[in-house]
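1. Quick one: sequence and predicted model below, then my questions.
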Amino acid sequence: MLLTSLDAATRDAAAVTIGEQSLSRAELLSAATALTSALPAEHPVAVYAEPTLDTVVAVTACLLAGAPVVPVPPDSGSAELRHILSDAAVECWAGPAHPESDLPVIPARGHAGGGAVLPPADDAVAMILYTSGTTGAPKGVNLSHRALAAGIDAVADAWQWSADDTVVHGLPLFHLHGLVLGVLGSLRIGSRVVHTVKPRPERYAAVPGTMYFGVPTVWSRIAADDDAARALSGARLLVSGSAPLPTPVFHRITELTGHAPIERYGMSETMITLSTRAVGDRRPGSVGQPVLGVQTRLRTEDGQGVPDDGESIGRLQVRGPMLFDSYLNRPEATAESWTDDGWFITGDVATRDMQGFHRIVGRESVDLIKSGGYRVGAGEVETALLAHPAVREVAVVGQADADLGQRIVAYVVTDDTDRAQLGGRLIEFVTGTLSHHKRPRDVIFLDELPRNAMGKVQKKLLGS
């Protein structure tokens, strides 16, 4: 059973806190079990995934009842909302509905009774997570109870996560990081979880925890707030994911808190497959080694192996027990995502060294730049630019060029007011740090980079 710790000895202690409200395990189990009797058996149920206790009760009830839960982002536009609800054939909402939906609503709490719940089959679909839809309509990712349990257990092994921990985060509850790891991980392992509603530095600092989860945007803001950062010095682990953590932020967080951040890598389709460990080496820019049960390999464009030298770039492929079963209603997309010998094609490019440490270069479609006959990883150029004191944020992309094939273009956020001169200085700075062919040909200044709810830069919007 996925949520084994709901029957743990600590049932009377606060298990989940969101803002100022809390539920013990006993209260959560009682409310969720009562709700299960009102849910449609084995039919997908939507949850309006705001950071509330009703969301946690609704998700828990769906998992107990064997009804695939479909977390819906609260900021979904009308077209995205219609697509998700129709694609998943959702019959109702558990808890509050999205304001633009007229599907029936089953309140999350207030139901009477609720007897014993038969655990769903391990291979049954537990959750349908929708991708960000950067290459078309969002795809529904079918994750089984077995996959969720295996993914959480593998991370717990890597991070030495136990019932003694208190997890603190303010991440969205419609995504892998905030919902599956932050909430379901805590419920499975038996630890406590405190959701700060908003991922603000002062809110993280106000909660005594042992593990703090954040995306790079959150950690960048904490790194800029000395008092908030120092307040986290009593933690055991500071975990960053969903996008690369800039090296200067890694070093600043380490300096202020005394803890080098844990970086990890995963996708909706795979959960977490790579991570640095609670005990062992933590390197800026590295997402570590395969977690329990995971194997990885790097392949060239023609399917050949890539040397484990920490420099050679290859297409990252993974396999393990926490991977998804299929894309909902997308058999062709599912087939295209797997090799003939059973490896999932992540779409990311990476390097790997002799110790098995991986560095993610980025998405093959936008972060592998082919310029003048060279293959350049956008992340390497971004790291070089972030070392310049005038650069606050940066995104590097390849744009079509008649001569080079692609030209390297850097989009920079800066507080420097002398932008006319800064662009040339930044190009020279990269030239002095990296190979000449890796320098940006253009530097474009923005007030902010386009990001999604998880803090990932939306590179396809740059230059459009």
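-> That came in fine, so what should we check first?

2. C-alpha from now on. contacts and neighbour counts both.
-> Noted.

3. Could you pull up the contacting residues of the residue lying closest to Arg236 once chain neighbours are set aside?
-> In space, Arg236 comes closest to Thr210 once its chain neighbours are excluded; the distance is 4.8 Å by C-alpha to C-alpha, 6 or more residues apart in numbering. Thr210 is in contact with 165-168, 234-237, counting by C-alpha atoms under 8 Å, 6 or more residues apart in numbering.

4. again, only this time at 7 Å
-> Counting by C-alpha atoms under 7 Å, 6 or more residues apart in numbering, Thr210 makes contact with 165-167, 235-237.

5. any idea how far it is from Trp161?
-> 10 Å (C-alpha to C-alpha, to the nearest Å).

6. tell me the helices in this structure, going along the chain?
-> Along the chain, counting by DSSP state H, helices occupy 25-36, 53-65, 78-87, 145-159, 186-189, 201-205, 216-223, 226-230, 247-257, 331-336, 364-367, 378-386, 419-431.

7. Out of these, flag the one nearest Thr134.
-> Among these, the nearest to Thr134 by C-alpha to C-alpha is helix 364-367 (10.7 Å).

8. Quick check: buried residues in the closest one?
-> Neighbour counts using 16 or more other C-alpha atoms under 10 Å place 364, 366-367 of helix 364-367 among the buried residues.

9. Between the helices of the chain, which one is closest to Pro96.
-> helix 53-65 (8.1 Å).

10. any residues touching the closest one, and which ones?
-> Applying C-alpha under 7 Å, 6+ apart, the contact partners of helix 53-65 are 18, 28, 31-33, 35-36, 41, 47, 49, 68-69, 94-95, 108, 117, 119, 126.

11. what about 8 Å?
-> When contacts are defined by C-alpha under 8 Å, 6+ apart, helix 53-65 is touched by residues 16-18, 21-23, 28, 31-33, 35-37, 39, 41-42, 45, 47-49, 68-69, 94-95, 108-109, 117-120, 126, 183.

12. Val294 is in contact with Arg319, isn't it?
-> Yes: assessed by C-alpha atoms under 8 Å, Val294 is found in contact with Arg319 at 5.8 Å.

13. One more to weigh against that first structure:
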Amino acid sequence: MLLASLNPAAVARGAEIADAVDIDGVRLSRSDIVGGATSVAERVAGAERVAVLATPSPATVLAITGCLIAGVTAVPVPADVGAAERVHILKDSGARAWLGEKPDDTEGLPHIPVRLHARSWHRYPEPPGDSTALILYTSGTTGAPKGVPIRRDAIAADIDALAEAWQWTPEDKLVHGLPLYHVHGLVLGLLGSLRIGNRFVHTGRPTPEAYAVAAGTLYFGVPTVWSRIAADNSAAGALSGARLLVSGSAPLPVPVFERLSDLTGIRPIERYGATETLITISTRADGERRPGWVGLPLTGIETRLLDDDGSEVPHDGETIGRLEVRGPTVFDGYLNRPDATAEVLSPDGWYHTGDVAVIDADGMHRIVGRESVDLIKTGGFRVGAQEVETALLGHPGVREAAVVGVPDDDLGQRIVAYVVGDARPEELIDFVAQQLSAHKRPREVRIVDALPRNAMGKVLKKELAQWD
């Protein structure tokens, strides 16, 4: 059963928890969720797909959970999505109604409210494992967002593999303040907690203060969140009683990793994944947690690195290759996009991630970045932007750094660094040249007030590369 902790038999055996979910100032017990979500299931049963305005609220929790109980596909829609993108998501997904909170513009679809105090104890059979639980939409950095159908059995396999890697148990209390329309916040945070049976706290905004008072054992955050906590000695100290601090959705800068370790006594867990694959690689609770490295493939996951000719590259910790993954968490293809599916998914199940990486002799993975923007081919050399960024972040005058390759008549591409900080450009070029090979130094450093980022904190490098 996907939502294992909501199995009525589990609740009857004493799995009741008074504060199973704490969100938006409301605490829901295990039976609140079972009864409330089953009431939702009765109202949507028989529908194929419904849209859910994915705010961090009890209505969203019960809407998503009710869909999973009834076997209805939920389409989480960000509350702050633009009008054109919202219309695209609704039409592309085939959603027939809005469930839960009502958006300002329903686009002509009927609205089904969630009644927070309604309860039902009807029993529904477990839907097939290969049925679609969710349709999540990618960020749309290359055209309109693509719909990613996610199977129930893929979610279950991923959560179980992470539970094994992180020693995640019902005794944990998981805390985060991330959006409930992405894999990180929704699938891992909420659905993971409902499957494992641990307490779940959503802090609203992921501020250092909110994380500090939550008293969790397991925390999720994106690098921006961890950077802010690392800059707040009091908040970081309050997290020292936690068991794991998990970072994902973008690379965690090594200086942030090290400062968190120093302030909390906990070396962060880093992991890697995508909407199309869920989480596939992670460091382990009982294993090495190396700054800048995302760890080992989860149980059931295979990975490989390929060169430009399609040959596998050596696992020497240095040679960069295109990362591909295969396993039970990988999707079956984009919704309504066989052309896009064929570009990334091979007939034998290998997903072409679009990322480049290195693997060492022990199987540890380090993500270099996106092949399109983070693999820089300069003067006949292949340089990973992240390595240069890490070097720059080691300078006391650098708060943030992003490195891109821009066209160059002589070099093919030249390395350009955008830096938030107060160091002099010439000083930073020399600083990198002293740490890395000469061909990896930036040819140009531009000091900026801020880096462009998306809602998950990822730097928008394609936009950055167009800055003059």
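-> It's in. This is a predicted model, so every value here is computed, not measured.

14. Please state their TM-score.
-> In this superposition the chains share a TM-score of 0.97, using TM-score structural alignment, normalised by the length of the first structure; 459 aligned residues with a C-alpha RMSD of 1.1 Å.

15. related to what we said a few turns ago, okay, the helices of the first structure in a markdown table with distance to Ala453 of the first structure next?
-> What follows is those, written out as a markdown table (distance: least, C-alpha to C-alpha, whole Å):
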| stretch | distance to Ala453 of the first structure |
| --- | --- |
| helix 25-36 | 27 |
| helix 53-65 | 18 |
| helix 78-87 | 14 |
| helix 145-159 | 22 |
| helix 186-189 | 22 |
| helix 201-205 | 17 |
| helix 216-223 | 10 |
| helix 226-230 | 22 |
| helix 247-257 | 20 |
| helix 331-336 | 25 |
| helix 364-367 | 19 |
| helix 378-386 | 21 |
| helix 419-431 | 29 |
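
16. Can you tell me which of the contacts of helix 53-65 of the first structure end up in strands?
-> Among those, the residues falling in strands (DSSP state E) are 16-18, 21-23, 45, 47-48, 69, 94, 126.

17. Of all pairs in the residues you listed, which one is the farthest apart?
-> The span of those, defined through C-alpha to C-alpha, is set by Gln21 and Ala126 at 26.4 Å.

18. how close does the alignment partner in the first structure of Gly394 of the second structure get to Leu426 of the first structure?
-> Alignment note (TM-score structural alignment): Gly394 of the second structure maps to Ala387 of the first structure. Counting by C-alpha to C-alpha, the separation of Ala387 of the first structure from Leu426 of the first structure is 10 Å.

19. cool, and Asp87 of the first structure?
-> Distance, Asp87 of the first structure to Leu426 of the first structure, using C-alpha to C-alpha: 46 Å.

20. Show me what His83 of the first structure aligns to in the second structure.
-> Using TM-score structural alignment, His83 of the first structure pairs with His88 in the second structure.

21. Its match: neighbour count?
-> Residues within reach of His88 of the second structure, counting by other C-alpha atoms under 10 Å, total 15.

22. Let me see the contact set for it.
-> The contact partners of His88 of the second structure, by C-alpha under 8 Å, 6+ apart, come to Ala144.

23. how near is it to Tyr137 of the second structure?
-> Taken as C-alpha to C-alpha, the span from His88 of the second structure to Tyr137 of the second structure is 10 Å.

24. Check Asp105 of the second structure too.
-> 19 Å.

25. re the thing from before, including distance to Arg441 of the first structure and neighbour count, could the contacts of Thr210 of the first structure go into CSV?
-> What follows is these, written out as CSV (distance: C-alpha to C-alpha, whole Å; neighbours: other C-alpha atoms under 10 Å):
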residue, distance to Arg441 of the first structure, neighbour count
Asp165, 48, 20
Thr166, 47, 23
Val167, 44, 27
Ala235, 43, 18
Arg236, 43, 18
Leu237, 39, 24
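
26. Name the residue in Asp87 and Leu426 of the first structure with the higher neighbour count.
-> Leu426 (23 against 14).

27. and the more buried one, what pairs with it in the second structure?
-> The pairwise alignment with the second structure assigns Leu426 of the first structure to Leu428, based on TM-score structural alignment.

28. so who does that match touch?
-> By C-alpha under 8 Å, 6+ apart, the contact set of Leu428 of the second structure is 392, 395, 445.

29. Return the member of the residues you listed nearest to Val419 of the second structure.
-> Looking across the contacts of Leu428 of the second structure and measuring by C-alpha to C-alpha, the closest to Val419 of the second structure is Val445, at 7.0 Å.

30. What is the equivalent residue in the first structure for that closest one?
-> Counting by TM-score structural alignment, the partner of Val445 of the second structure is Val443.

31. Skip the chain neighbours and tell me the closest residue to its match.
-> Ala410 (4.8 Å).

32. which residue in the second structure lines up with the one you found?
-> Using TM-score structural alignment, the equivalent of Ala410 of the first structure in the second structure is Ala417.

33. Then Gly258 of the first structure?
-> Matched to the second structure by TM-score structural alignment, Gly258 of the first structure sits across from Gly265.

34. just Gly185 of the first structure next, same as before
-> Superposed on the second structure with TM-score structural alignment, Gly185 of the first structure falls opposite Gly192.

35. so that match makes contact with Ala161?
-> No: Gly192 of the second structure lies out of contact with Ala161 (C-alpha under 8 Å); the separation is 10.9 Å.
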